[in-house]
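> Return a 3D structure for these sequence lines:
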Amino acid sequence: MTGPLFIITGASRGYGRTLTTLLAKSNLATQHSTFILVARNLDDLKTLAASLQTLPNPLKIIYEVADFSQSDLDPVASSVLSVIPLQEYSAVYLFNNAGSLGPLKRIRDQDAVDIEREIRINVTAPLVLTSKVLKKFADTVPKTVVVNVSSLAAVQPFDCWGIYATGKAARDMFHRNIAVEEEAVQKEQTQSSNGPRVRVLNYAPGPLDTAMQDQIRETMPDIPLRQIYIDMHKEGKLVKTEDSAAILVKLLEEDTYENGTHVDYFEVGPAKVCET
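Below is the predicted model of the structure:
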């Protein structure tokens, strides 16, 4: 049996890039770990892969270009699974990180094309990919972990964030449902109530200092929430990707969270900014 398998979508930039790097350096990544890096930009993937290869821990790095805005997502998700080496893994970690902020405007001002595209990227794509990963690994690997990179917007409405919040809320719910379903499957197969073989976590990383925040400050209508984010940026109160990703890695290493739960960075990380 080889080491664990890590599949990270949206791996090449921002939070995904930082998370991938910290995972590769963590106690989760034992020798002979395999990393599947998924993103839209080939050059960014190559750059990340090259940086990971310089780490002292020998890793197998594979990257795959995937566009989750495509109308037919089945072949896109299948292409991700097709590059995974056929071998026995000690564990499988899937990180549903890829997503899109979309147009920041009120529901009454949204159009059908944008709505369909954002739901496809933020909901349908991770659902299709997760379904395929579970089908392939959940019954054969000792432990499968599915992590949804969530948001406070999944549990709280924000002005002009309706489409994004809808997608995040839907993602939280289908990940929660996976936890319930897979525990039921495990009991049916083994008649055992021992610890779950499939672990699920919804993790809200906080307002990160990334290109997404640039988009918020530049494109959001002139409403009070926009000014809040402008002020947070000016005052250095946005969350560093390294700080948030470190908390997520720690949660996974400790492995004591309630299965399927939603955990916010501010519940477990350094409390240095407001809970907006």
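> hey, let's count contacts and neighbours off CA atoms from now on
Fine.
> number of nearby residues for the closest residue to residue 98 other than its chain neighbours?
In this structure, residue 98 finds its nearest non-sequential neighbour in residue 10, 4.1 Å apart by C-alpha to C-alpha, 6 or more residues apart in numbering. Residue 10 has 25 neighbours, counted by other C-alpha atoms under 10 Å.
> again, but for residue 196
For residue 196, the neighbour count with other C-alpha under 10 Å is 20.
> show me what contacts the closest residue to it other than its chain neighbours?
Leaving aside its sequence neighbours, residue 196 sits nearest to residue 183 (C-alpha to C-alpha, 6+ apart; 5.9 Å). For residue 183, the contacting residues are 196-198, by C-alpha atoms under 8 Å, 6 or more residues apart in numbering.
> coming back round to it: does the residue nearest to residue 98 touch residue 94 like I think?
No - with contact defined as C-alpha atoms under 8 Å, residue 10 does not count as touching residue 94 (11.7 Å).
> For the stretch 51-200 of the chain, which segments are assigned as helices?
Along the stretch 51-200 of the chain, the segments classed as helices by DSSP state H, counting those that start in this stretch run 74-82, 112-119, 125-137, 162-190.
> Can you point out the buried residues in the longest one?
Within helix 162-190, the residues that qualify as buried by neighbour count (16 or more other C-alpha atoms under 10 Å) are 162-172, 174-176, 178-180, 182-183, 185-186.
> that older thread, any idea how far residue 68 is from the residue nearest to residue 98?
The gap separating residue 10 from residue 68 is 10 Å, by C-alpha to C-alpha, to the nearest Å.
> just residue 98 next, same as before
Distance of residue 98 to residue 68, computed by C-alpha to C-alpha: 8 Å.
> got it, and residue 249?
Remark: distance between residue 249 and residue 68 (C-alpha to C-alpha) = 25 Å.
> Between these two, which has more neighbouring residues?
Between residue 249 and residue 68, residue 68 has the larger neighbour count (other C-alpha under 10 Å), namely 28 against 18.
> Could you also give me the structure for this second sequence? I'd like to compare it with the first:
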Amino acid sequence: MKFIIITGDSKGLGEAVAKRWMEDGVSVIGISRTYNGTLKETADSCGVSYRHYECDLTDEAATNNTLAAVHNYLQREDVEALTLLNNAGMVGPIEKVGALDIPAVDRHIRLNVSVPVLLANYILGLANEWEVPLTLVNITSGAAGKTTEGWSVYSAGKAAIDRFTAVTAKEQEQKSHTILAYSPGVMDTDMQEEIRSASEDSFKDVEKFRELKEKGELTSPERVAEVLRNLLKEEPVQNGKVYKLYDYIDKY
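From the prediction side, this is the model:
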């Protein structure tokens, strides 16, 4: 069986990817704080399995316990191939340096940087041990390469993910794995609502994001998921590369 492990699968891009991959006959393992019953319904209609683990990934002990549970589950299955989508993330704190909330920074770095690294390390280790191909997709952002006031933590975290992806790919050159970062652009998700609610004092560009919503220029998570699926199926993927939605959305 083919399995995809998705963090933050209960909504947004995670939910859209789960449903799209189910349609292709891939079983889904979801890790998020809340359970989305429609994913089980989709899995049943597609003839695949869906297993959900409720977990706050900012909690180290809970994350470790969840990884152990995922391991125990998978080792009882006939695993042909694995995919890991490191999707869970947060944008806050949206604030200038000097006024950052330290606990919020700690949670952000844990969720946006530490967790993707730890999950990739764990699942890549399993894939190598079991000698099955792994597709590792780390969700990144155009913010990784931009200097945006109020986004120091978010930009730094995504830049770290880009470099982590490149180094991991370099290390695994002799393996049959696919390793990339995917930048989904500006999606119509809860994260965008948080961005639009920021104050102009904290986030200079907030009005630009409000205008994108007003003009209907946000991309749906379903469209982003479809482009990712087609990219992986149709393109000769260059391991370690950052793939950007807007470079492929007209093609797929």
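> Return the member of the contacts of residue 183 of the first structure nearest to residue 256 of the first structure.
Distance to residue 256 of the first structure across these (C-alpha to C-alpha) is lowest for residue 196, with 11.7 Å.
> Please look at that closest one and residue 186 and confirm they touch.
Yes - under the contact definition of C-alpha under 8 Å, residue 196 of the first structure touches residue 186, with a separation of 7.4 Å.
> Could you find the counterpart of the residue nearest to residue 98 of the first structure in the second structure?
In the second structure, the residue paired with residue 10 of the first structure is residue 8, using TM-score structural alignment.
> surely that match meets residue 32?
Yes - using C-alpha under 8 Å, residue 8 of the second structure is in contact with residue 32, at 4.8 Å.
> which residues do the two both contact?
Counting by C-alpha under 8 Å, 6+ apart, the common neighbours of residue 8 of the second structure and residue 32 are residue 88.
> For the residue positioned nearest the centre of the first structure, which residues are in contact?
In the first structure, the centroid-proximal residue (C-alpha atoms, centre = their mean) is residue 97; its distance is 2.4 Å. For residue 97 of the first structure, the contact set (C-alpha under 8 Å, 6+ apart) comprises 8-11, 16, 148-149.
> same thing but at 10 Å, please
For residue 97 of the first structure, the contacting residues are 7-11, 15-16, 19, 38, 122, 126, 147-150, by C-alpha atoms under 10 Å, 6 or more residues apart in numbering.
> tell me which of those residues is nearest to residue 235 of the first structure?
Using C-alpha to C-alpha, residue 15 comes nearest to residue 235 of the first structure of the contacts of residue 97 of the first structure, at 20.5 Å.
> For the closest one, which non-adjacent residue is spatially closest?
Distances taken as C-alpha to C-alpha, 6+ apart put residue 241 closest to residue 15 of the first structure, at 5.5 Å, once the chain neighbours are dropped.
> Just tell me what that neighbour corresponds to in the second structure.
Counting by TM-score structural alignment, residue 241 of the first structure corresponds to residue 221 in the second structure.
> Report how many residues lie close to that match.
Look at residue 221 of the second structure: counted by other C-alpha under 10 Å, it has 21 neighbours.
> circling back to that earlier point, hmm, residue 40 and the residue nearest to residue 98 of the first structure touching each other?
Yes - in this structure, residue 10 of the first structure is within contact of residue 40 by C-alpha atoms under 10 Å, at 7.7 Å.
> between those two, what contacts are shared?
Listed as contacting both residue 10 of the first structure and residue 40 by C-alpha under 10 Å, 6+ apart are 65-68, 98.
> CSV for the residues you listed, including distance to residue 139 of the first structure?
Shown next, in CSV, are these (distance: C-alpha to C-alpha, whole Å):
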residue, distance to residue 139 of the first structure
65, 27
66, 26
67, 28
68, 26
98, 25
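> Report the two of those separated the most.
Greatest spatial distance in these: 65 and 98, 12.3 Å, computed using C-alpha to C-alpha.
> okay, the two: which has more neighbours?
residue 98 (24 against 18).
> List the residues that contact the more buried one.
Residues near residue 98 of the first structure by C-alpha under 10 Å, 6+ apart: 8-13, 15-16, 38-40, 67-68, 121-122, 125-126, 148-149.
> what about residue 229 of the second structure, distance to residue 246 of the second structure?
14 Å.
> Mind jotting down where the helices sit in the stretch 151-252 of the second structure?
For the stretch 151-252 of the second structure, the helices defined by DSSP H, counting those that start in this stretch occupy 152-171, 190-196, 206-214, 221-234, 245-248.
> nearest to residue 49 of the second structure, of these?
Closest to residue 49 of the second structure of these is helix 221-234 (C-alpha to C-alpha; 19.1 Å).
> Pull the residues that contact the closest one.
Contact partners of helix 221-234 of the second structure, identified using C-alpha under 10 Å, 6+ apart, comprise 11-21, 24, 135, 137, 178, 180, 182-189, 237, 243-246, 248-252.
> ok so, going back, map the residue nearest to the centre of the first structure onto the second structure.
Match for residue 97 of the first structure (TM-score structural alignment): residue 87.
> now residue 174 of the first structure
So, by TM-score structural alignment, residue 174 of the first structure is matched to residue 164.
> Its match contacts residue 138, correct?
Yes - in this structure residue 164 of the second structure lies within contact range of residue 138 using C-alpha under 10 Å: 9.3 Å.
> Common neighbours of those two, please.
The contact lists of residue 164 of the second structure and residue 138 share 116-117, 120, 158, 180-181, where a contact means C-alpha under 10 Å, 6+ apart.
> Roughly how far does the residue nearest to the centre of the first structure sit from residue 147 of the first structure?
Distance of residue 97 of the first structure to residue 147 of the first structure, given as C-alpha to C-alpha: 8 Å.
> Please apply the same query to residue 246 of the first structure.
Between residue 246 of the first structure and residue 147 of the first structure the computed distance is 14 Å (C-alpha to C-alpha).
> Looking at those two, which is more packed in?
Neighbours per residue (other C-alpha under 10 Å) separate residue 246 of the first structure from residue 147, with residue 147 holding more: 21 against 17.
> Translate that one into the numbering of the second structure.
In the second structure, residue 147 of the first structure lines up with residue 137, judged by TM-score structural alignment.
> Residue 20 of the first structure too?
Residue 20 of the first structure maps onto residue 18 in the second structure, by TM-score structural alignment.
> cool, and residue 124 of the first structure?
If you follow residue 124 of the first structure across to the second structure using TM-score structural alignment, you land on residue 114.
> Now do the contacts for its match.
Going by C-alpha under 10 Å, 6+ apart, residue 114 of the second structure touches 57-58, 60, 107-108, 120, 157, 160-161.
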